[in-house]
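> predicted model and sequence below, questions to follow.
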Amino acid sequence: MSAQRRNCESMNISVPPSSNLHPFPTQQVAFHRTELSVILSLYGRFVAAGEWRDYGISCLRDVAVFSVFRRTAENPIYRIEKRPRMRDKQGMYAVVGMDGQILRRGHDLKTVLRVLERKLIRAVE
């Protein structure tokens, strides 16, 4: 036998056991690209106005959350939530204030975000 063939025979190729406890990956709720473009467009206008400075996105099992911060170390001043289970009831999109109060809920993201756009409009002197 050649030396190369002996090296191949002596190698044991084994597949490591799967460490995944769940046979299927857990599903997460996330924002779609079109939804994110609407949210980030609004976010950019508030950043340009100097109102918002940071954001965070959380994709959980039941809800996707876009949190808006005035400063990084604070609690979010607004949360834009997507809850698909509420689609048939009150609408799956909601804007939640800092105190947990739901400012607006609905089926269309653009109309729900209008509650925040009103805060951007200021009187120019």
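Noted; the coordinates are in hand.
> please count neighbours and contacts with C-alpha atoms only from this point.
Noted.
> what residues sit buried inside stretch 29-49?
Neighbour-count burial for stretch 29-49 flags 29-31, 39, 42-43, 46 (criterion: 16 or more other Cα atoms under 10 Å).
> wait, I meant stretch 65-82
Per 16+ other Cα under 10 Å, stretch 65-82 contains these buried residues: 65-70, 76-82.
> is it possible to export those to JSON lines including distance to residue 103 and secondary structure?
JSON lines is the format used below for the buried residues of stretch 65-82 (distance: Cα to Cα, whole Å; DSSP: H, G, I helix; E, B strand; the rest coil):
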{"residue": "65", "distance to residue 103": "15", "secondary structure": "strand"}
{"residue": "66", "distance to residue 103": "15", "secondary structure": "strand"}
{"residue": "67", "distance to residue 103": "14", "secondary structure": "strand"}
{"residue": "68", "distance to residue 103": "14", "secondary structure": "strand"}
{"residue": "69", "distance to residue 103": "17", "secondary structure": "strand"}
{"residue": "70", "distance to residue 103": "18", "secondary structure": "coil"}
{"residue": "76", "distance to residue 103": "14", "secondary structure": "coil"}
{"residue": "77", "distance to residue 103": "12", "secondary structure": "coil"}
{"residue": "78", "distance to residue 103": "9", "secondary structure": "strand"}
{"residue": "79", "distance to residue 103": "10", "secondary structure": "strand"}
{"residue": "80", "distance to residue 103": "10", "secondary structure": "strand"}
{"residue": "81", "distance to residue 103": "11", "secondary structure": "strand"}
{"residue": "82", "distance to residue 103": "14", "secondary structure": "strand"}
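> check it against this one:
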Amino acid sequence: MTVQSPTPFPAQPSAPRQIAFDRQELGAILTLYGRMVAAGEWRDYGMSFLRDVAIFAVFRRAAENPLFRIEKRPALRNRQGMYAVIGMDGQVLKRGQDLATVLRVLERKLIRPVD
């Protein structure tokens, strides 16, 4: 008969899970970001990964409030959609299930009339 010894390190309660953008989502966001930087519209960004939301914030200057926030809230997946673009004033500009579709609201800013 073998007696199993108690583990020297008892099971730790798992840390609260964070929401984050996956590689594909981050690639789509950073592609748009690069194009907007090249156009002179955006200059800086910040990311926050919290318990219920992942946020990609875009700034014109580092010392300002964000121009836009791109949020991922998986809890809203079955309702309005888990992706949202939120303006500086807190207004939801676009919400949906597909990140590429939601980001199109920001891509329109790249289209300018030619004089």
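Yes, it's here. Note that the structure is a prediction, hence the values are computed from the model and not measured.
> give me the number of residues near whatever residue of structure 1 lines up with residue 48 of structure 2?
Using TM-score structural alignment, the equivalent of residue 48 of structure 2 in structure 1 is residue 58. Close neighbours of residue 58 of structure 1, defined as other Cα atoms under 10 Å, add up to 15.
> please enumerate the strands of structure 1.
Assigned by DSSP state E, structure 1 shows strands spanning 54-59, 64-69, 78-82, 93-97, 102-106.
> which elements pack onto the lengthiest helix in structure 2?
Ranked by residue count, the top helix of structure 2 under DSSP state H comes out as helix 23-38. Under the contact definition 3 or more Cα pairs under 8 Å, 6 or more residues apart in numbering; DSSP states H and E, helix 23-38 of structure 2 sits against helix 99-107.
> what stretch of structure 1 lies opposite the helix it packs on in the alignment?
Aligned by TM-score structural alignment, helix 99-107 of structure 2 falls on residues 109-117 of structure 1.
> in the matching stretch, what's buried?
Buried residues in stretch 109-117 of structure 1 (16+ other Cα under 10 Å): 109, 112-113, 116.
> ok, of the buried residues of stretch 65-82 of structure 1, which one's closest to residue 98 of structure 1?
Nearest to residue 98 of structure 1 out of the buried residues of stretch 65-82 of structure 1 is residue 77 (Cα to Cα; 4.6 Å).
> so what's the most centrally placed residue in structure 1 closest to, chain neighbours aside?
With distances taken as Cα atoms, centre = their mean, structure 1 has residue 57 as the residue nearest its mean C-alpha position (3.7 Å). Counting by Cα to Cα, 6 or more residues apart in numbering, residue 66 is the residue found nearest to residue 57 of structure 1 once chain neighbours are left out, at 4.6 Å.
> ok, the aligned partner of residue 23 of structure 2 in structure 1 to residue 40 of structure 1 distance?
Using TM-score structural alignment, the equivalent of residue 23 of structure 2 in structure 1 is residue 33. Distance, residue 33 of structure 1 to residue 40 of structure 1, by Cα to Cα, to the nearest Å: 10 Å.
> ok so, going back, give me the mean deviation of the longest helix of structure 2 from structure 1.
In the superposition against structure 1, helix 23-38 of structure 2 averages 0.2 Å from its aligned positions (mean Cα distance after the TM-score superposition for structure 1).
> now that helix against strand 54-59, angle please.
Using axes from the mean of the first three to the mean of the last three Cα atoms, to 10 degrees, one finds that helix 23-38 of structure 2 and strand 54-59 are set 10 degrees apart in direction.
> what does helix 23-38 of structure 2 contact?
42-43, 99-100, 103, 107, 110 (Cα atoms under 8 Å, 6 or more residues apart in numbering).
> with that, I have no additional questions.
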